[in-house]
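>>> can't give you the sequence, but here's the structure:
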């Protein structure tokens, strides 16, 4: 007689739509040359049933922010300030035992490299069933049934037989589906997806994003999506938090921020998308490169690449302020961003106007 699957426990929900509240988060890394701040005063809100995108170039602090929230920082890194509250419980203040208890029913994470995230010596069924054995006391048969059900839910064909397969026997897209299944196994309140479509072809990328959207809606999870892909943000996210050099420079509803950006970095990213490019034309790009994190300049972190940079930008770091209802920007000249250009003449004109 086959053992019945476990009845799912109802996830803890509160009346407030806010699932994750991050305030003033600081993360430092210890290096041979001294301590470097890689995340500085980061704050944002992730809401139930909605997707918040952390957007920015590589090295801007997106993944480090997610690791700090999930308690997965490397030994050389540590949270030195701020809070990250999951339904009112501060994740940063939790001890290791409390962290383990919240991993699964409270927080799930999808990593960008499925092959290294999965253990090569255990079957997929064993790895998927682990959450049910640890958190719900399932026996071996119950855990295997739950694993088959999870595989079916995320679109793995023939789950009854493939549950006994190993990670290397699946394609990249299928492995990513398995990672997602592991992350949502216990219907977490918060799902962090760190570049979930990296190294996948365009068709598979679309399938993975559609799967995440479906699961988010079914479980009413809050999703934090880490990406540098503007198209993915435009299509999948409700809110966006733009990061640069470890700082949040703009945040707000995606449609609003993408239509009317109020920070030069956001505008530069949007202008770099070749929407109407013609053969032979020079593509638009942001000049320069992000600063080294141990050499962040005083004042605005974006000043070296900004067409609006002026004396005040070199002396005083701008704070996030409301530029429109629900939209905030860390720019002294947020109201002039719509007219900013990346040409040398634009830089001179902006400086003359600002002085």
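Here it is on my side, so go on. All values derive from a computational prediction rather than experimental measurement.

>>> use CA for all of it now, contacts and neighbours both
OK.

>>> For the protein, give the helix that spans the most residues.
Scanning the chain for the helix with the most residues, using DSSP state H, yields helix 202-219.

>>> quick one: buried residues of whichever helix or strand comes after that one?
Scanning forward in sequence from helix 202-219 by DSSP states H and E, the next helix or strand is strand 222-227. Residues of strand 222-227 classed as buried: 222-227 (neighbour count, 16 or more other CA atoms under 10 Å).

>>> who touches the following helix or strand past strand 222-227?
Downstream of strand 222-227, the next assigned helix or strand under DSSP H and E is helix 230-236. Residues outside helix 230-236 that contact it (CA atoms under 8 Å, 6 or more residues apart in numbering): 51, 53, 55, 209, 213, 227, 240, 254-255, 258, 270.

>>> tell me the strands in the stretch 101-250 of the chain, going along the chain?
For the stretch 101-250 of the chain, the strands defined by DSSP state E, counting those that start in this stretch cover 107-110, 190-194, 222-227, 239-244, 247-253.

>>> got another, please set it beside the one above:
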């Protein structure tokens, strides 16, 4: 494709999150959605009409074979990410896969291995790692402005979790740990990978009658320090705006004070200097940053993102596996 041409996106799984993604995609220069696919053609057509998308497919194989699609965004339930990612990759499509990337580390490794074998781009849709303020904070930490990271703490929620929704259904991969703890795990990996070096993992959770972890707490510790993260679903609640995190180093600290998922404001203390308030212009287009990152990678022929590298995705999935063994007694599914 020409460097100046639009990146043409396809979406499979036209649900709520896909709708938000499509809205941001339509407002992101250099990218456009040209196709959507669902197992229900009527649902795909309705989504296409709502979002001004040219083509609707009634099966996923048609998306994999669509010559007008440059990259596919997988927004189906994560219980099906592995199956659908393989189908798209076997059809020659680069991918962005909605979080969690897969149900477990083995599935994630298989997707990445197939992408590498086919010479195709694949990226975990962890938009927090592409957020401008997060990238600014990561740069400061990597420059040594807070010294060596020693302690991390994240609190999520209470998050909305209707009883009859996907997040409560074990057949669809319902799990607070997979659905939400994947965020602080990725944030920790992006800011302080030293705290993820061979950590001891301790985790606990609250299980529903259907065996789904509706809340969990995870503690990681190693020779460098420790990390703790916790949260849970509360039916009818939407507490994303009170989800925060803090990172303490031996020469300073930082704290995101507004929104763990899409940070816009933070406090930063470096080497005994004056406390700084950092901010980036707020954007309602929270998916824009990951869309731009994937598009830039495709234009430059990259097979992986440097902001969300494969190694980071795999390390996080392995830690989630260990956490789920303790929380639910087994790796999912």
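Ah, there it is. As the structure is a prediction and not an experimental result, all values here were calculated from the model.

>>> What TM-score do the two superposed chains give?
Once superposed, the chains reach a TM-score of 0.33 (TM-score structural alignment, normalised by the length of structure 2), with 170 aligned residues with a CA RMSD of 6.0 Å.

>>> what's the burial count for residue 67 of structure 1?
When neighbours are defined as other CA atoms under 10 Å, residue 67 of structure 1 has 16 of them.

>>> Next one: it from residue 233 of structure 1, what distance?
Separation of residue 67 of structure 1 from residue 233 of structure 1 (CA to CA, to the nearest Å): 20 Å.

>>> Same question for residue 208 of structure 1.
Distance of residue 208 of structure 1 to residue 233 of structure 1, given as CA to CA: 14 Å.

>>> can you check residue 191 of structure 1 too?
As judged by CA to CA, residue 191 of structure 1 and residue 233 of structure 1 stand 16 Å apart.

>>> got it, and residue 258 of structure 1?
Taking CA to CA as the measure, residue 258 of structure 1 falls 10 Å from residue 233 of structure 1.

>>> Those two: who's more crowded?
More crowded of residue 258 of structure 1 and residue 233, by other CA under 10 Å: residue 233, with 23 against 18.

>>> what about the more buried one, distance to residue 108 of structure 1?
As for residue 233 of structure 1, its distance to residue 108 of structure 1 is 20 Å (criterion: CA to CA).

>>> Please apply the same query to residue 193 of structure 1.
Applying CA to CA, the value for residue 193 of structure 1 to residue 108 of structure 1 is 9 Å.

>>> Mind checking which of these two has more residues around it?
Taking other CA under 10 Å, residue 193 of structure 1 and residue 108 do not tie; residue 108 has more neighbours (26 against 23).

>>> Now that that one has come up, it's in contact with residue 190, right?
Yes - between residue 108 of structure 1 and residue 190 a contact is recorded at 6.3 Å, counting by CA atoms under 8 Å.

>>> returning to what we had before: would CSV of the strands of the stretch 101-250 of structure 1 with distance to residue 100 of structure 1 be doable?
Listed next are the strands of the stretch 101-250 of structure 1 as CSV, based on distance: least, CA to CA, whole Å:
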stretch, distance to residue 100 of structure 1
strand 107-110, 10
strand 190-194, 15
strand 222-227, 20
strand 239-244, 28
strand 247-253, 29
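
>>> right, and the ones you listed - which one's nearest residue 43 of structure 1?
strand 247-253 (7.5 Å; CA to CA).

>>> For the closest one, enumerate the helices and strands it packs against.
Contacts defined by 3 or more CA pairs under 8 Å, 6 or more residues apart in numbering; DSSP states H and E place strand 247-253 of structure 1 against strand 34-47, strand 239-244, strand 327-329.

>>> can we see that at 6 Å?
Packing partners of strand 247-253 of structure 1 (3 or more CA pairs under 6 Å, 6 or more residues apart in numbering; DSSP states H and E): strand 239-244, strand 327-329.

>>> Output the ones you listed in CSV, with mean neighbour count and distance to residue 162 of structure 1 appended to each entry.
Below are those laid out as CSV (neighbours: other CA atoms under 10 Å; distance: least, CA to CA, whole Å):
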stretch, mean neighbour count, distance to residue 162 of structure 1
strand 239-244, 25, 37
strand 327-329, 24, 47
